[in-house]
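1. sequence? don't have it. structure:
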């Protein structure tokens, strides 16, 4: 019973933040798991046909920025405001997913992936901060447990669905990520 009592202590922003995290992870992991294949598979399949070395440069550089930049983007969010930065993050993500599917040169795909990772770098510190701000000493452990459960659920759903729709077209994976990320605009607008 105490467990259910703690659930009632979380504000709406806590639950909204968790749902936003779920959809962001769904979009990201659905894209990311297919992206490595998209980079190196044959052009006959609609993929890009890059080399393994090119894939390594793209994914390695982007991932490094994704985990380094939150130091800077978190400070920017504190100055500008979380809601504005969330909208910016979603816009960068969606436009990046679209750009990657639109380009076929190494340079433009590289820049598009960097762009997506910048969107992720804006997102990461804000959503973690929202979980922290909406929990107390009494509710923090369960709150972060729920948060990581949302990450894992999104991380499962995204690649699972991407694997199913990938057989139809690479485009469907990118569209799935764009649509899933777009849902976060509505949640952010109404609950933040």
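-> Structure's in. What do you need? Computed from a predicted model, the values in this text were never measured in an experiment.
2. CA only for contacts and neighbour counts going forward, please
-> Noted.
3. contacting residues around residue 174?
-> Residue 174 makes contacts with 31, 97-98, 101, as judged by C-alpha atoms under 8 Å, 6 or more residues apart in numbering.
4. quick one: the host helix or strand of it to chain centroid distance?
-> If you go by DSSP states H and E, residue 174 is part of helix 170-191. How far helix 170-191 lies from its chain's middle: 10 Å, per C-alpha atoms, centre = their mean, to the nearest Å.
5. another one to put next to it:
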């Protein structure tokens, strides 16, 4: 995939811990000129407020991103969908949305994706990615993991998803939580098909 402006990417935010990974990924996509189709579950909304504060509430998220990451995020567009609206544009394979990331991905959402339940817009949009053979990146954040959870990861990978656990590395010498978030966001963008400079590559 090229990094052409205007690429349409869906992002789901669910209730697993890791709000900083989500907002950093969305900010990086917007800064690259993407049209980001954002869906936040009820627990995802709570997650944003509890981990990042009321300034990151979904109703004012665009301003939060610009304040935290700079006006470069205004290069893209952010469209918010209700997770209850299973008839939204991204619920159809005929809508030109080329990839999706669910970050963080709760174990409930993982199970729904693995078994094709499509109970919510996040699950339905993920199912569309799989059936249309488009990129789907799942970012689970849980530890330890049970056998059913591990099996759901295997099932999702077998269906075509990229399972990308929220496991930041330390070889790049992180000095802050933002550095760790940059690493994970870079991994997510790479899996979505984007080049980036969010962390230095391993030089050997």
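-> On my side now, so go ahead. Because the structure is a prediction, the values reported are computed rather than measured.
6. Any idea what the TM-score is?
-> Aligned and superposed, the two chains score 0.30 in TM-score terms (TM-score structural alignment, normalised by the length of structure 1); 98 aligned residues with a C-alpha RMSD of 5.5 Å.
7. quick one on the thing from earlier: next, format the contacts of residue 174 of structure 1 as JSON lines and append neighbour count.
-> Shown next, in JSON lines, are the contacts of residue 174 of structure 1 (neighbours: other C-alpha atoms under 10 Å):
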{"residue": "31", "neighbour count": "24"}
{"residue": "97", "neighbour count": "25"}
{"residue": "98", "neighbour count": "17"}
{"residue": "101", "neighbour count": "19"}
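8. Filter those down to just the ones in helices.
-> 31, 97-98, 101 (DSSP state H).
9. Going by distance to residue 146 of structure 1, which of these wins?
-> The nearest member of these to residue 146 of structure 1, counting by C-alpha to C-alpha, is residue 31 at 23.3 Å.
10. Could you tell me how far that closest one is located from residue 162 of structure 1?
-> Distance, residue 31 of structure 1 to residue 162 of structure 1, by C-alpha to C-alpha, to the nearest Å: 7 Å.
11. tell me, what's touching these two both at once?
-> Contacts common to residue 31 of structure 1 and residue 162, judged by C-alpha under 8 Å, 6+ apart, are residue 173.
12. Residue 37 of structure 2 and residue 26 of structure 2: what is the separation?
-> Noted for residue 37 of structure 2: a distance of 10 Å to residue 26 of structure 2, by C-alpha to C-alpha.
13. neighbour count winner among these two?
-> The neighbour count for residue 37 of structure 2 versus residue 26, taken as other C-alpha atoms under 10 Å, is higher for residue 26 (29 against 20).
14. Sticking with that one, tell me its helix or strand.
-> Here residue 26 of structure 2 is assigned to helix 19-31, by DSSP H and E.
15. same thing with residue 27 of structure 1?
-> Residue 27 of structure 1 belongs to helix 12-40, assigned by DSSP H and E.
16. From the chain's centroid, how far away is that helix?
-> 4 Å.
17. so the helix holding residue 174 of structure 1 versus helix 12-40, what angle?
-> In terms of direction (axes from the mean of the first three to the mean of the last three C-alpha atoms, to 10 degrees), helix 170-191 of structure 1 departs from helix 12-40 by 160 degrees.
18. List the buried residues in helix 170-191 of structure 1.
-> Across helix 170-191 of structure 1, burial judged by 16 or more other C-alpha atoms under 10 Å covers 170-178, 180-182, 184-185, 188.
19. same question, stretch 117-134 of structure 1
-> Quick answer for stretch 117-134 of structure 1 (16+ other C-alpha under 10 Å): 117-127, 130-132, 134.
20. what comes into contact with it?
-> Contacts of stretch 117-134 of structure 1 (C-alpha under 8 Å, 6+ apart): 10-11, 13-14, 17-18, 21, 62-63, 65-71, 73-74, 77, 82, 85-86, 88-93, 140, 143-144, 147.
21. repeat that for 6 Å
-> By C-alpha atoms under 6 Å, 6 or more residues apart in numbering, the surrounding residues in contact with stretch 117-134 of structure 1 are 14, 62, 66, 69-70, 73-74, 89, 92-93.
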